[in-house]
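S.K.: Can you look at this prediction? I've put the sequence above it.
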Amino acid sequence: MTGKQILMFAGDFVEDYEMMVPFQALQAVGHEVHAVCPETEAGETVKTAVHDFRGDQTYMETRGHDFELNATFDEVDPADYDALVIPGGRAPEYLRTYDRVLEITRHFADADKPIAALCHGTLILAAADTIRGTACTAYPALEADVRAAGGEWRDEVTRDGTLVTGQAWPDHPEWIAQFLDVLGTEIDHAPSAATADDD
């Protein structure tokens, strides 16, 4: 398998699991992932937030980690990338106000390149007007936003063409698997590493 070049949006208070898990998982199977945030450069960090579900009417938010960006937003040429990942959390609420974020998102949609959006990440797709007539999902409280943007709401991980959407980090196994399939990822199971017991 030839690894893909994947762009990933980040921002302050992006959901911790939704940023780190796909960032690492995609690299683990041979893809190169560049995480970027407007007004920041490679080597700088954004703060993450952990959204957890504890029986309340909505999620609880606690402070997560400092996530280090590995590429510079202003240097991004979307034509250099094969796919886009948009994690959730609070970051998408303000990232969608950047015209360049929306332009980059439209590039991937217009070119029919794979896009994976999770939770509140679908807000960016809606703001970029890329989900009209498309089956998709998001955090359940965003159903009205998806419908207002012309999307066809679904209550589960949804794949429509090259777009894969999920509702929140508990969807990671299916959401990531569907995205890897869209990317054409073939995983070779290498022999496990030697352990001390093998001696």
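M.R.: Yep, it's here. Please read these numbers as outputs of a predicted model, since none were measured by experiment. Residues are numbered from 1 along each chain as shown.
S.K.: When you work out contacts or count neighbours from here on, use the C-alpha atoms and nothing else.
M.R.: Will do.
S.K.: Tell me if I am right that Ile6 is in a helix.
M.R.: No - counting by DSSP: H, G, I helix; E, B strand; the rest coil, Ile6 is not found in a helix; it is strand.
S.K.: Please work out how many residues are found near it.
M.R.: 23 (other Cα atoms under 10 Å).
S.K.: want to compare, so here's the second one:
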Amino acid sequence: MAGKKLLMIVGDFGEDYEIMVPFQALQMVGHTVHAVCPGKSEGDSVKTAIHDFEGDQTYSEKPGHNFTLNATFDEVEPEDYDALVLPGGRAPEYLRREEGVIAMINHFVETDKPIAALCHGLQLLSAANAVEGRTLTAYPACGPEMQAAGANYKDVAVTDVVVDNNLVTSPAWPGHPKWLAAFLKVLGTDISL
């Protein structure tokens, strides 16, 4: 099986693990992943943040790594990609105001291509009016937003995944094992052990 071509939309202070881990893991199994950010070009970087769960009422936030983009936002054509990856963190709260981001997302929604969204990444789908009637999960603080947008929101364990046809979602990075496995299945990726 030939690898798929995947588009990942990121931004400053996106969640470090939610960007780095899928970016590397999806390439490891043979897929091509292009990470882009509005207003930035290939070779530029975004700052990431590490969100941790330490027993407080919400996650804590620490500085992450600088993540280097490997494609230019203004030069990519969504039609050239087989699937979309939307990490969480703080970036989605402002990326959802970018018309170009919404237009890219709409392409994947309208063509029923696979979409993997994690944590606050679901805010991008909500802003694109793409969650109504969909069964999904997100970071719990985003649950009311998903319900208000008409989604069938599932409050699941942070390590779980919810799959609705081509849409694969998980509440946060602790769900990576199940989330990535489910996304690979939707992509038709065959891994032989």
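M.R.: Right, received. Where do you want to start? All values derive from a computational prediction rather than experimental measurement.
S.K.: what's the TM between chain one and chain two?
M.R.: After superposition, the two chains reach a TM-score (TM-score structural alignment, normalised by the length of structure 2) of 0.97; 189 aligned residues with a Cα RMSD of 0.6 Å.
S.K.: so who does the closest residue to Phe53 of structure 2 other than its chain neighbours touch?
M.R.: Leaving aside its chain neighbours, Phe53 of structure 2 sits nearest to Tyr59 (4.9 Å; criterion: Cα to Cα, 6 or more residues apart in numbering). If you count contacts by Cα atoms under 8 Å, 6 or more residues apart in numbering, Tyr59 of structure 2 has them with His51, Asp52, Phe53.
S.K.: does Gln27 of structure 2 really touch Val33, like I thought?
M.R.: Yes - Gln27 of structure 2 is within contact range of Val33, at 6.5 Å (criterion: Cα atoms under 8 Å).
S.K.: quick one: what's aligned to the residue nearest to Phe53 of structure 2 in structure 1?
M.R.: With the correspondence set by TM-score structural alignment, Tyr59 of structure 2 lines up against Tyr59 in structure 1.
S.K.: Relative to Thr165 of structure 1, how far out is its match?
M.R.: Taking Cα to Cα, to the nearest Å as the criterion, Tyr59 of structure 1 is separated from Thr165 of structure 1 by 19 Å.
S.K.: if you count what's nearby, which of Gln27 and Val33 of structure 2 comes out ahead?
M.R.: When neighbours are counted by other Cα under 10 Å, Gln27 of structure 2 and Val33 differ, and Val33 comes out ahead with 24 against 17.
S.K.: So which residues of structure 1 form strands?
M.R.: Per DSSP state E, structure 1 carries strands over the ranges 5-9, 14-15, 32-36, 45-52, 60-68, 83-86, 115-118, 135-136, 152-153, 158-160, 163-166.
S.K.: Out of the ones you listed, which one sits most buried?
M.R.: The highest mean neighbour count among the strands of structure 1 belongs to strand 14-15 (a mean of 31), with neighbours defined as mean count of other Cα atoms under 10 Å.
S.K.: For that strand, name the packing helices and strands.
M.R.: Contact analysis of strand 14-15 of structure 1 by 3 or more Cα pairs under 8 Å, 6 or more residues apart in numbering; DSSP states H and E lists strand 45-52, helix 91-95 as its packing neighbours.
S.K.: which ones are touching Leu6 of structure 2?
M.R.: Shown in contact with Leu6 of structure 2 (Cα under 8 Å, 6+ apart): His31, Thr32, Val33, His34, Tyr81, Asp82, Ala83, Leu84, Val85.
S.K.: so the last one touches Met8, yeah?
M.R.: Pointing back at Val85 of structure 2 there. Yes - here Val85 of structure 2 reaches Met8: they are 4.6 Å apart, a contact under Cα under 8 Å.
S.K.: Neighbours of Asn166 of structure 2, how many?
M.R.: A count of nearby residues for Asn166 of structure 2, using other Cα under 10 Å, gives 17.
S.K.: Find the nearest non-adjacent residue to the alignment partner in structure 1 of it, please.
M.R.: With TM-score structural alignment as the criterion, the equivalent of Asn166 of structure 2 in structure 1 is Thr162. The shortest distance from Thr162 of structure 1 to any residue that is not its chain neighbour, by Cα to Cα, 6+ apart, is 4.6 Å, and that residue is Pro114.
S.K.: how near is the one you found to Gly121 of structure 1?
M.R.: For Pro114 of structure 1 relative to Gly121 of structure 1 (Cα to Cα), the value is 15 Å.
S.K.: now Phe67 of structure 1
M.R.: In this structure, Phe67 of structure 1 and Gly121 of structure 1 are 17 Å apart, going by Cα to Cα.
S.K.: thinking again about what came up before, with distance to Val101 of structure 1 as extra columns, can I get the strands of structure 1 in CSV?
M.R.: Converted to CSV, the strands of structure 1 look like this (distance: least, Cα to Cα, whole Å):
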stretch, distance to Val101 of structure 1
strand 5-9, 8
strand 14-15, 15
strand 32-36, 10
strand 45-52, 16
strand 60-68, 19
strand 83-86, 11
strand 115-118, 14
strand 135-136, 20
strand 152-153, 23
strand 158-160, 22
strand 163-166, 17
